[in-house]
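**Student:** With the sequence up front, the predicted model follows.
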Amino acid sequence: MTLYCDGSGRADERAAEHEVTRAAHDAAAAMRRLTEQVANVKDPQVFADALHELAGVAREMFMLDRELTALGARFERRTAKQI
């Protein structure tokens, strides 16, 4: 994951928040498109493949959520030490 810093090397929360928000919107849009495509499939093999793809996207979103949670916890600990 990319860490966003300002010119002095401090964490740039706005840039990180913008990137996380953009990624979340992109992921949600991808999930909507995949869900719509899966719902319209008539061929059982294509349906199974689409469900497999949808599960892969859900796994990636879960991993991203875990990574973001860990990053947030590290940032909070570092910020608490600076206070």
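**Tutor:** The structure has been received and is ready for your questions. Residues are numbered from 1 along each chain as shown.
**Student:** going forward, measure contacts and count neighbours with C-alpha atoms only.
**Tutor:** Fine.
**Student:** what about L54, how many neighbours?
**Tutor:** 20 (other C-alpha atoms under 10 Å).
**Student:** L34: what secondary structure?
**Tutor:** State at L34, reduced to three classes by DSSP: H, G, I helix; E, B strand; the rest coil: helix.
**Student:** Would you agree it is in contact with H52?
**Tutor:** No - with contact defined as C-alpha atoms under 8 Å, L34 does not count as touching H52 (10.6 Å).
**Student:** Following the chain onward from the helix or strand containing E17, which element is next?
**Tutor:** Using DSSP states H and E, E17 falls within helix 13-39. Counting by DSSP H and E, the next helix or strand C-terminal to helix 13-39 is helix 44-82.
**Student:** ok, second structure coming up, stack it against the first:
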Amino acid sequence: MALKILSGCINCDMCEPECPNQAISMGEKIYEINPDLCTECVGFYDKPTCISVCPIDVIITDPAHIESKESLLEKFKHLVNTDRI
């Protein structure tokens, strides 16, 4: 399951530097999470760091991108191998 930042985001800049996959970037108005890069921190941490640091709790599981822990781990492995090439 990729994560999603809701429209209530205040652009506090807390989440973007915490993302180990560089999946978070500034969109037109608020930060956005690229579902192709988001692994919910599987492979790095026990919990998504963006959720942990968000001061207003506007990061949720994206219902449009449902993935199992196994598929998130596979995505992580692919991203790590891609980064090394």
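**Tutor:** Received the coordinates, thanks. The model shown is predicted, which means the values in this text are computed figures rather than measured ones.
**Student:** TM between them?
**Tutor:** The TM-score (TM-score structural alignment, normalised by the length of the first structure) is 0.26; 38 aligned residues with a C-alpha RMSD of 3.6 Å.
**Student:** just to revisit the earlier point, with neighbour numbers in mind, choose between L34 and H52 of the first structure.
**Tutor:** Neighbour count, other C-alpha under 10 Å: between L34 of the first structure and H52, L34 has more, with 16 against 12.
**Student:** With H18 of the first structure as the reference, measure out to that one.
**Tutor:** Distance, L34 of the first structure to H18 of the first structure, by C-alpha to C-alpha, to the nearest Å: 24 Å.
**Student:** likewise Q45 of the first structure?
**Tutor:** In terms of C-alpha to C-alpha, Q45 of the first structure sits 39 Å off from H18 of the first structure.
**Student:** Can you pull up the most central residue in the first structure?
**Tutor:** Closest residue to the average C-alpha location of the first structure: L64 at 4.4 Å, with C-alpha atoms, centre = their mean.
**Student:** mind listing what that residue touches?
**Tutor:** By C-alpha atoms under 8 Å, 6 or more residues apart in numbering, no residues touch L64 of the first structure.
**Student:** ok, 10 Å please
**Tutor:** M1, V20, A23, A24, A58, A70 (C-alpha atoms under 10 Å, 6 or more residues apart in numbering).
**Student:** a markdown table for those, including distance to A39 of the first structure?
**Tutor:** Shown next, in a markdown table, are the contacts of L64 of the first structure (distance: C-alpha to C-alpha, whole Å):
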| residue | distance to A39 of the first structure |
| --- | --- |
| M1 | 33 |
| V20 | 28 |
| A23 | 24 |
| A24 | 22 |
| A58 | 16 |
| A70 | 34 |
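**Student:** now, among these, which is nearest to R78 of the first structure?
**Tutor:** Nearest to R78 of the first structure, judged by C-alpha to C-alpha, of the contacts of L64 of the first structure is A70 at 12.4 Å.
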